[in-house]
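>>> the sequence and its predicted three-dimensional model are supplied below.
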Amino acid sequence: MTSRPKCVLVGLAAREAFAASPALTYAIALARHHGACLTVCVLPPAFYVPVTRTGGSASAILRSEIERLEETTRQTARSAAELVGKAGVSCIAEHTLSPLEPRTDRLVRLARVNDVAILDAAEAGNDLQKTAIEDVLFDSGRPVLIVPPVGGNAIPRRLAIAWDGSARSARSVADAMPFLQDAETAFVVTVTDEKDLSRMAPGADLATHLLQHGVGEPRLETLAAINGDAAARLRKFVKDESIEMLVMGAFVHSRFRQAILGGVTRSLLDDVPVPLFMAH
């Protein structure tokens, strides 16, 4: 995303009692700031086949449950579109019509034709949201912004790049360039003692690249991992420096979709400290 975002996607989980999630609030502010069109994609609730002992028709009960979930999904889409419209932002609202369809397929396809996808961080035990984040992150080919429950500043002034010199890190920096160019302060942070960085592209070289792209005076930081825990060191830096967005590549240990996420990636996704701008 080398230019300003003009097509923004936000994924929402359907709920019977609608309330703007942190991701929706963030997406509205980002789209309004850049004059972007906001697409809202509503994911259906979890579907469980009901079990009855009353002698009722199983097919009738199943049909009733599907209709209830579809109505919840439609209503969430309508309510979200109304909220976006009131904010003066152009909006397209979509939802999966049947909970029997693969839950994230439409979201992933939409992410491929948008500049950035914005999703709420997954709370503990919310495996459906974790799956949605991973599907978009690893299957869309586009960057993902993950917003913590406390929300965040959609126009961040203090950013940090978690830089390990990898192709994933380079891709995340390129995609996050509009945010970096607007920032007042940008840090290039390298955490040592967690993995071999001997072949990495140096942070100083990245700083030169950022300067050439109009990012003012990037600040280099080399930090030691806390007892080998790079994620813990990044969290401490984010807190100490009042960072408003963390830019990083998403690491996975295997080419297979069932692969185990890298330790830093999984740790930060499990406990999102500030909005995470991630690419793979």
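On my side now, so go ahead. Residues are numbered from 1 along each chain as shown.
>>> CA only for contacts and neighbour counts going forward, please
Noted.
>>> check which helix or strand covers residue 59.
Here residue 59 is covered by helix 58-86, with elements defined by DSSP states H and E.
>>> pull the distance from the helix or strand that that helix is followed by to the chain's centre.
Following the chain from helix 58-86 toward its C-terminal end, the next helix or strand by DSSP H and E is strand 91-95. Strand 91-95 sits 18 Å away from the centroid of its parent chain (Cα atoms, centre = their mean, to the nearest Å).
>>> same question, stretch 99-115
Centre-to-centre, stretch 99-115 and its host chain are 14 Å apart (Cα atoms, centre = their mean).
>>> returning to what we had before: tell me which other helices or strands the helix holding residue 59 touches.
Applying 3 or more Cα pairs under 8 Å, 6 or more residues apart in numbering; DSSP states H and E, we find helix 58-86 packed against strand 37-43, strand 91-95.
>>> next, the one to line up against it:
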Amino acid sequence: RAQAAAEAFDRALTEAGVVIDPRIVCREDAECDAPLLDVARLSDLILIQQPEPGNARPSDAHLEEVLLQSGRPCLIVPYTGTAQVPFRNVTVAWDGSRSAARTLGDALPFLRTAARVEVVEVATGFVPDGAARGARLIAHLEAHGVAACHRTLVSSLPFAQAILSHMADEGSDLLVMGAYGHSRLREALLGGASRDMLGCMTVPVLMAH
């Protein structure tokens, strides 16, 4: 199965005119976390398929480890449908956290080529300093060659539902958001918002931690 995936990837690279040497890091019946992280930490971008609900694969178990421990940006693509690149209409979910800031920096190459970039803060009510904070963020992006707009999205829905519904209305084709985690028994675990997004995402999502 790993060999078949590598061969399919190699064919896609050939069709796209990309020269790279695909290799199998580990197989599904082997311990993969350590070798995967060794490769991931020396990569510019990690591509991961969203786990398919009701059809779990052994490789799905490594998703959280790579997201939280690689230190590299991860582009998760939906298990169904196709993604068109370059991304033209990008939504950035912003909450001022370390993870959000890290992902924003990693996303700059995508943001610079987009036709539209919207920064969205999801809130349950009025945010007193939302406009000022948004203006500072927009100025920061402009300094990096990105023209963007800012919006505070007031919603009582859970974060994932609120942002995905808004993106559907706006026709967004990429979501940029931080991968939030917490520790339990010395293990890094994905936070609820990130886990929810991975479960119901309908467009590619760029995450970093």
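Alright, I've got the coordinates. Just so it is clear, the model here is predicted, and its values are computed rather than measured.
>>> just give the TM-score of the two.
Here the superposed chains carry a TM-score of 0.87, computed using TM-score structural alignment, normalised by the length of the second structure; 205 aligned residues with a Cα RMSD of 2.5 Å.
>>> that older thread, now the helix holding residue 59 of the first structure: buried residues?
By neighbour count on 16 or more other Cα atoms under 10 Å, the buried set for helix 58-86 of the first structure is 65-66, 69-78, 80-81, 83-84.
>>> output the helices and strands packed on helix 58-86 of the first structure as a markdown table; include the columns distance to residue 110 of the first structure.
What follows is those, written out as a markdown table (distance: least, Cα to Cα, whole Å):
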| stretch | distance to residue 110 of the first structure |
| --- | --- |
| strand 37-43 | 8 |
| strand 91-95 | 10 |
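>>> deepest in the core, which of the ones you listed is it.
Mean neighbour counts were compared across these using mean count of other Cα atoms under 10 Å; the top stretch is strand 37-43, at a mean of 26.
>>> in the second structure, what range does that one match?
Following TM-score structural alignment, the aligned partner range for strand 37-43 of the first structure in the second structure is empty.
>>> residue 163 of the first structure is nearest to which of the helices and strands packed on helix 58-86 of the first structure?
strand 37-43 (29.8 Å; Cα to Cα).
>>> contacts made by the closest one with the rest, please.
Contacts to strand 37-43 of the first structure, defined as Cα atoms under 8 Å, 6 or more residues apart in numbering, come from residues 6-14, 27-28, 31, 73, 76-77, 80-81, 89-96, 103-104, 107.
>>> nearest to residue 204 of the first structure, out of the helices and strands packed on helix 58-86 of the first structure?
Taking Cα to Cα as the measure, these were each checked against residue 204 of the first structure, and strand 37-43 came out nearest at 36.2 Å.
>>> follow-up on the earlier one: next, give me the two most distant ones among the buried residues of helix 58-86 of the first structure.
65 and 84 (28.9 Å).
>>> for the second structure, which segments count as strands?
Shown for the second structure, the strands assigned by DSSP state E span residues 46-49, 74-77, 89-93, 116-123, 149-154, 174-178, 181-184, 187-190, 205-208.
>>> where in the first structure does the last one align, residue-wise?
So the one you mean is strand 205-208 of the second structure. Across the first structure, the stretch matching strand 205-208 of the second structure (TM-score structural alignment) is residues 276-279.
>>> what's the average distance for the matching stretch when superposed on the second structure?
After superposition onto the second structure, the mean distance of stretch 276-279 of the first structure to its aligned counterpart is 0.4 Å, using mean Cα distance after the TM-score superposition for the first structure.
>>> which residue lies farthest from the center of the second structure?
Taking Cα atoms, centre = their mean as the measure, the residue most remote from the mean C-alpha position of the second structure is residue 128, 28.5 Å away.
>>> distance check, that residue against residue 134 of the second structure.
As judged by Cα to Cα, to the nearest Å, residue 128 of the second structure and residue 134 of the second structure stand 11 Å apart.
>>> do the same with residue 161 of the second structure
Counting by Cα to Cα - residue 161 of the second structure and residue 134 of the second structure are separated by 22 Å.
>>> got it, and residue 124 of the second structure?
17 Å.
>>> what about the two, which has more around it?
Regarding residue 124 of the second structure and residue 134, a neighbour count based on other Cα atoms under 10 Å identifies residue 134 as having more, with 19 against 13.
>>> now which residue in the first structure aligns to that one?
With TM-score structural alignment defining the correspondence, residue 134 of the second structure maps onto residue 203 in the first structure.
>>> before we move on, what about residue 108 of the second structure?
Aligned by TM-score structural alignment, residue 108 of the second structure pairs with residue 177 of the first structure.
>>> count of residues packed around its match?
The local packing of residue 177 of the first structure (other Cα under 10 Å) involves 20 other residues.
>>> over to residue 207 of the second structure?
When neighbours are counted by other Cα under 10 Å, residue 207 of the second structure registers 27.
>>> swap in residue 276 of the first structure?
Close neighbours of residue 276 of the first structure, defined as other Cα under 10 Å, add up to 22.
>>> then residue 253 of the first structure?
Residue 253 of the first structure has 11 neighbours, counted by other Cα under 10 Å.
>>> any idea what it aligns with in the second structure?
Under the alignment defined by TM-score structural alignment, residue 253 of the first structure corresponds to residue 182 in the second structure.
>>> identify the residues contacting that match.
Applying Cα under 8 Å, 6+ apart, the residues contacting residue 182 of the second structure are 188-191.
>>> can you pick the most crowded of these?
residue 190 (20 neighbours).
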